[in-house]
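S.K.: no sequence on this one, just coordinates:
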């Protein structure tokens, strides 16, 4: 910490009971030796000029006092003066102090208030002091010569040119924060006979770590620990004045210079600097205070011209005011003025009333805007300014907030957006700013983020606010606050000024939020909203229709088609991100993982670009679910961890936290880590909202965990409640959660348990109806390929039936075409407590059809089936048909099996008659 303070003369005696505060001269041996030599030479008639330079607090005044003491010990007469910025305009103020020290007075000085210079006064004063030096060697000491009034400075310059005429030592001290200009230097003159007056310039440097250690040892009467000494040298910048004040503060509190008091060291150093700056401020005149306040409000944009326009000093130039303030140690320099200690700016502004401070910030901002100051500095001024009522202020604040959000500084962005909302702005711009503010405050105050989004939806505006309303609703639904979002979205969607794309997007978000409700609402309690069409035209509604169809387990081909429509590049501009994420989830349930991950990548990229943390987090959660369904628990865990980094648990709505806990537990179960799954379930937040899809996931995960731990009754209760919640929302698809087979496993291994058999049969029927390969494989494995309730747990080996083996072959060789791919192979319909499939030892022979059924007209055959049947009638073998149609032999077998079933025949010999026509290829 750079510590610069104004010079103050320290007390000559320490306070009772405190450390020694008499200023010691540490690491100033060279300077003391020089003063001793000069005092001795002065007695021999050799004059000298010495300039001492140093920053405030480095001990210039103390060094001058020691030099005066050495001179007196050598028999030299001393006349000392202390210049100060308060008396800078007092004519001959320094000369008056020096003449008083040479009592009786050597010259009668004119009154200080007399502005008229007396002719010949400078020469008269020089002769008087030279005459006194010839009588007795004389040392003239002027401290803080940078504050000397102009007549006194001109006299010192004249005296310096005459030092060789008498044994006179002129010693001056100057602060380095106010360097001497060309007209302010005190120079000596070389004599004609070649003799010169010695001149010395002493530049004081901060104390080293060893010097700080010596000073601490003198103050506390005990050595400081090395680590404390090094830290003290760093935080005080080796400044003796600050170090003495810190030692005094330590003594008052009874602290010792040890490592365990390092936190007190930093706080004490900062407090000392603030106190010394505050003492300096109390003595400043109002005009200089105004200049300091202008610098404080302008901040990094402060220049001499800007300060002049804001402060408008009346009795002195801005340049002179800055030079005076630099001399106090408060500022760094007059060209680019800034506070050496940033907290001093707060002290300066704290002495103003709130109204005056806001007005000063407003003047500074208006001046800076005309001067084209960068947005960063201008926004800092606007934060403290009153309401300006200018559109440029809103633009600056929003641009700077966007920059902070892009650089991951949401707290600063939130402050700027909150200030922007105080300004008058167009309604559509207010809606957009509220949505931006919600995104900025989400990491720290998620409930406040929801409030801002709800306020954005409630703000009336024209059609220009449509995209902003959609964004607000999108963020609200993505975080999980669907209970409050749904009626507000319906209210906004009913506004007549909305364009058709925004209305469709809002309708989609409304129906998307339906499945997140804690309890299904009665139709009369719902806001008026057009029903969601089965075949919507708008991509946003297609996304939600795909998600709904996937939950219901209906028509996998249509589900995939709707989801791809919603994820098409052309739909990106009009489809909310949450709706596209739902479309990706529908593809996950349809086992179309390639398209799902491509869509998730696109949605995640858009969400991160739009700073939609909630959508990005939800997208990563869906990715974790997809990886889990793919059997990749490690990748699922990585995706879930990334989601929680982006959206920590406290940022989610309670309805979503249950889903996060459930996924983590299911990942542990997939890895066989039951204890960690139990711990994960136990860490579920107490405020996890019950109801909704997320709660169903948690119940399923808890049921599976309890089942793995052997608690069947409790597991069964959780799994059945999970099913109740899902069925209440028409989420019957076992691809989402296979709770039925898990509940059947929880009932036990009784082969005559009709309830378990019914659960397994229902899950198998729904899986066959849906037709996704993954859920089919899981369901067939759970049922063991037979109609009986084979209750499997992970790790249990069960013989595979012929239907199960044939199903796996079909899944490996056939395209993803829905239930028709595998349904014909599994013709046995399982009922509760009934199994009718043949055993594994009696597989059907090739080209053997199922039992005869009611024949179907050949027009019911699909085009692919008719082509395969035609080639078969022509006498081609299965492999030849496969080569002709560029498909696998297994696909030919499957098509022929379907043909036989539809036509009610038993094999190829009956095929030609059943087709009812001569063998030829169907076009």
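M.R.: Everything's here; your move. The structure displayed is predicted, hence computed values, not measured ones.
S.K.: From here on, just use CA atoms for contacts and neighbour counts.
M.R.: Noted.
S.K.: Would you map the helices across the stretch 151-300 of the chain?
M.R.: 209-220, 226-236, 240-253, 262-282, 286-298 (DSSP state H, counting those that start in this stretch).
S.K.: Identify whichever of these lies nearest to residue 593.
M.R.: Between residue 593 and the helices of the stretch 151-300 of the chain, the shortest gap by CA to CA is with helix 262-282, which sits at 55.0 Å.
S.K.: Report the inter-axis angle for that closest one versus helix 286-298.
M.R.: Between helix 262-282 and helix 286-298, the angle comes out at 130 degrees (axes from the mean of the first three to the mean of the last three CA atoms, to 10 degrees).
S.K.: now helix 262-282: how far from the chain's centre is it?
M.R.: Centroid displacement of helix 262-282 relative to its chain, using CA atoms, centre = their mean, to the nearest Å, is 31 Å.
S.K.: list the helices and strands that helix packs on?
M.R.: Here helix 262-282 touches helix 226-236, helix 240-253, helix 342-350, going by 3 or more CA pairs under 8 Å, 6 or more residues apart in numbering; DSSP states H and E.
S.K.: need those in CSV with mean neighbour count, can you?
M.R.: As requested, the helices and strands packed on helix 262-282 are exported to CSV (neighbours: other CA atoms under 10 Å):
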stretch, mean neighbour count
helix 226-236, 20
helix 240-253, 20
helix 342-350, 17
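S.K.: Dump the ones you listed to JSON lines, plus distance to residue 506.
M.R.: JSON lines is the format used below for these (distance: least, CA to CA, whole Å):
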{"stretch": "helix 226-236", "distance to residue 506": "57"}
{"stretch": "helix 240-253", "distance to residue 506": "63"}
{"stretch": "helix 342-350", "distance to residue 506": "48"}
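S.K.: what are the ranges of the helices in the stretch 651-800 of the chain?
M.R.: Counting by DSSP H, counting those that start in this stretch, one finds helices in the stretch 651-800 of the chain at the ranges 654-670, 674-682, 692-708, 712-728, 739-747, 754-770, 773-783.
S.K.: Let me fix that, I meant to ask about the stretch 451-600 of the chain.
M.R.: Using DSSP H, counting those that start in this stretch, the helices of the stretch 451-600 of the chain run over 466-479, 482-493, 500-512, 539-552, 556-566, 577-589, 593-609.
S.K.: want to compare, so here's the second one:
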């Protein structure tokens, strides 16, 4: 390739050669960093000298020949094409010079022989002007340097021009040469600068054509500066890739390929050993690279580091202390042997650890180490895993833990690493996490686990119903708490409270826990550990019912808890406390907030659990399709088998929703799904029994339904969980007794339930009033049913509202009040239709052609047509009005696209609009609790 931006340098050399031809010799030194074009300039100059009738003898220094006596001189004379007699004379001189002086046996060559060789080179100028060129003179052996100095001292009166190339940082070996150089009147030092962007563009245009060459020029300069070797390599790669002039495949992206890789390796091979070492160290350090850290890593002083960084910058590899192009760093790294690369990473890790760098930074280098005996490495990787989990990088956290196990020799540390890995795996798959339980139990028995790890293991064992092992873990925790261990005592009370709320039968087999007093004392002003507060709120709600203080306490927990592995448990507990307190709007708001938070994080288990909680809210608000969709979505995140004993909650909501929608075959299929026997010893079993009883009731098996409801009640009473908002087993059983023709028994049960609830309006109270009304004479029913409907409408449960309105319609009909019956029946049918409760719709409208009854429910508010929408419909309508597609809405709300379409169809009909662009004026400006 033709030279670019080197014309002034060539002119300076040719001027020296012209003086040489006239009989006045000289010396030139071309100075430039590795691969900046010194050799190309020498070659171009040699061609001009030859064309002008001169003679060129050239040699190239090499690190491998630096200790070979007279290696450079031999190259020069071998290329001289000497006459036979002269060649024999020079060969004799070389042999003579290579013999040490007798008086100076330590000298490798004879000085007089070296001088004779220098005279022989000078004599070659008798035939015409002579150029002696030595490339990379810094690699010249000492004997050849002596010979060159002998020639340089005599060039002023000879037709000899000596041209040398060297790097800007000459070695001490060249001091004698430099002394001779600077004493010469015809000495020129020629400094080669990198190519400018204009020069790079000229090369690119010449070989890649217009306009591609000019478009690629800025990227090329950014990648390699103005290093001619690297620029030419990029030209070759881009031409090979089809980006040549006139090519239809030409593009604007700079390609780095084999030629570029080879050019970088050539650069490194020709660079000084220290320069190469600094380049490798920067490649390993990456963004952590700094002069101070490089100096400590390579055991060199700061000035030396600065010089080497400057050299690599001038050479086009670095900018601001970093590799200009990612490909360059990759090439440098992969040129290292695996052992050398691992060794560098190990030293970097040690340095960073000693300086107190973050575990995540240190761990990046430990990943490149196959093995280490450093005891701190496993601890660092474990800490890094914890940080990665906090940042939701679960896969990376697990990789850190697996690598930590490779480095760990301490059994206690190894056990804790396994505990953290189980927690990390749980976030993705509870079933996979269960595989660690055997190892953890063994470690516990050997005294290798801390109390928090055993507590986490206890929760996992109970989740999968492994009660004997859970009892052993609890006993270990209890024995670990000593008299003065206040924190341990608090932790033990938290566990006891949690067990009383979730696994009461398991708690009964343990040493007695004093948890009731704590639960009874809960109030909003109590500032305690959030975990303690959450379980105490739930325990108090289940044991004595909800009040304002308990609701406030649950919300405080949710407000103060960022979603993490450690807070997930208390968040779920607080949400369930709100649900059992009949605070469905608050529970809906917080479950939506938490699900949105979980959706952007690598935590399928969190998402599945929170979706199951939201399904509970959706069913209790009468949004049957949403409840079913949310449970289905939850089961896609956590398979039913992986749910363990907790499967009772999502499965119950799915069966309840399917049953209410009349999809009995699907509900039956869910009930045929195997569930753990231990589930019936937990709170989740109560939900399951209620759902199964409702299925039996709906399909005409009242006696079987009654059995499930009474079994549910027996357990709830014995467990001190006799809360109608948990499972209204009395009103359910009362409905079954009515089907069996026992209204007195039914009335007694539901009256007992109302006594437990008190007089405060709530969803549970309204539901109880509805069932009580059905046990009375038709003339007594309307008063209670109207009150029930008001309370259910206020609670937001549209399914129970539809049932109450249906009962009211039938009561009016029984009393001969046909107009009231039809008006109320119309409202009941509309509410049931919006819920998707097809069996109730069919009972209200046996004849689908009865168009009068099928008139939609009318909204009395002139200002807010959206009041006719259910909460689910309002959520869908709001997102649609914002311009989101059906698929985006489904993803945001965790429902199917089909459900979105169904909701929108009903929204359009209720609001009397034709398209989603008409929705915005009909929707409320701000109803966060509903949306």
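M.R.: Perfect, thanks for sending it. Keep in mind that what you see is a predicted model, and the values were worked out from it rather than measured.
S.K.: TM between them?
M.R.: In this superposition the chains share a TM-score of 0.59, using TM-score structural alignment, normalised by the length of structure 1; 714 aligned residues with a CA RMSD of 6.4 Å.
S.K.: circling back to that earlier point, residue 296 of structure 1: which of the helices and strands packed on helix 262-282 of structure 1 is closest?
M.R.: So among those, helix 342-350 is nearest, using CA to CA, at 5.2 Å.
S.K.: Mind reading off the mean deviation between that closest one and structure 2?
M.R.: For helix 342-350 of structure 1, the mean deviation from structure 2 after alignment is 3.8 Å (mean CA distance after the TM-score superposition for structure 1).
S.K.: tell me which strands and helices that helix is in contact with?
M.R.: Helix 342-350 of structure 1 packs on helix 262-282, helix 286-298, going by 3+ CA pairs under 8 Å, 6+ apart.
S.K.: Can you give me the buried ones in the helix or strand following that helix?
M.R.: For helix 342-350 of structure 1, the following helix or strand on the C-terminal side (DSSP states H and E) is helix 354-370. Using 16 or more other CA atoms under 10 Å as the test for burial, helix 354-370 of structure 1 gives 357-369.
S.K.: For helix 354-370 of structure 1, name the packing helices and strands.
M.R.: helix 286-298, helix 304-311, helix 375-384.
S.K.: Let's have the ones you listed in JSON lines, adding mean neighbour count.
M.R.: Formatted as JSON lines, these follow (neighbours: other CA under 10 Å):
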{"stretch": "helix 286-298", "mean neighbour count": "23"}
{"stretch": "helix 304-311", "mean neighbour count": "20"}
{"stretch": "helix 375-384", "mean neighbour count": "22"}
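S.K.: hang on, the earlier thing: out of the helices and strands packed on helix 342-350 of structure 1, flag the one nearest residue 696 of structure 1.
M.R.: Set against residue 696 of structure 1 and scored by CA to CA, those come closest in helix 262-282, at 50.1 Å.
S.K.: Can you name the residues that contact the residue nearest the centre of structure 2?
M.R.: Most central in structure 2 under CA atoms, centre = their mean is residue 393, positioned 3.9 Å from the mean C-alpha point. By CA atoms under 8 Å, 6 or more residues apart in numbering, the contact list for residue 393 of structure 2 reads residue 602.
S.K.: how about 10 Å then?
M.R.: 385-387, 424, 601-603 (CA atoms under 10 Å, 6 or more residues apart in numbering).
S.K.: what do you get for residue 324 of structure 2?
M.R.: 221-225, 313, 316-318.
S.K.: try residue 272 of structure 1
M.R.: Going by CA under 10 Å, 6+ apart, residue 272 of structure 1 touches 3, 5, 236, 241-246, 249, 278.
S.K.: and if you look at residue 562 of structure 1?
M.R.: Contacts were defined as CA under 10 Å, 6+ apart; by that measure residue 562 of structure 1 touches 534-547, 549, 556, 583, 586-587.
S.K.: Give me the distance between it and residue 622 of structure 1.
M.R.: Using CA to CA, to the nearest Å, residue 562 of structure 1 is found at 18 Å from residue 622 of structure 1.
S.K.: now do residue 127 of structure 1
M.R.: Residue 127 of structure 1 is 95 Å from residue 622 of structure 1, by CA to CA.
S.K.: Looking at these two, which one has more neighbours?
M.R.: Of the pair residue 127 of structure 1 and residue 622, residue 622 is the one with more neighbours under other CA atoms under 10 Å, namely 24 against 17.
S.K.: so the more buried one is in which element?
M.R.: Per DSSP H and E, residue 622 of structure 1 falls inside helix 613-629.
S.K.: Determine the angle, from 0 to 180 degrees, between the helix or strand just after that helix and helix 613-629.
M.R.: Later in the chain than helix 613-629 of structure 1, the nearest helix or strand by DSSP H and E is helix 633-646. With the same axes, to 10 degrees as the basis, helix 633-646 of structure 1 and helix 613-629 are set at 170 degrees to each other.
S.K.: before we move on, the earlier item: how big's the offset between the helix holding residue 622 of structure 1 and structure 2?
M.R.: Mean deviation of helix 613-629 of structure 1 relative to structure 2 after superposition (mean CA distance after the TM-score superposition for structure 1): 7.0 Å.
S.K.: same deal with stretch 756-768 of structure 1?
M.R.: Counting by mean CA distance after the TM-score superposition for structure 1, stretch 756-768 of structure 1 comes out at 8.4 Å.
S.K.: Residue 316 of structure 2 - that's part of a strand, no?
M.R.: No - read with DSSP: H, G, I helix; E, B strand; the rest coil, residue 316 of structure 2 is coil and lies in no strand.
S.K.: what about it, neighbour count?
M.R.: A total of 29 residues lie near residue 316 of structure 2 under the criterion other CA under 10 Å.
S.K.: That one contacts residue 268, doesn't it?
M.R.: No - Residue 316 of structure 2 lies out of contact with residue 268 (CA atoms under 10 Å); the separation is 11.9 Å.
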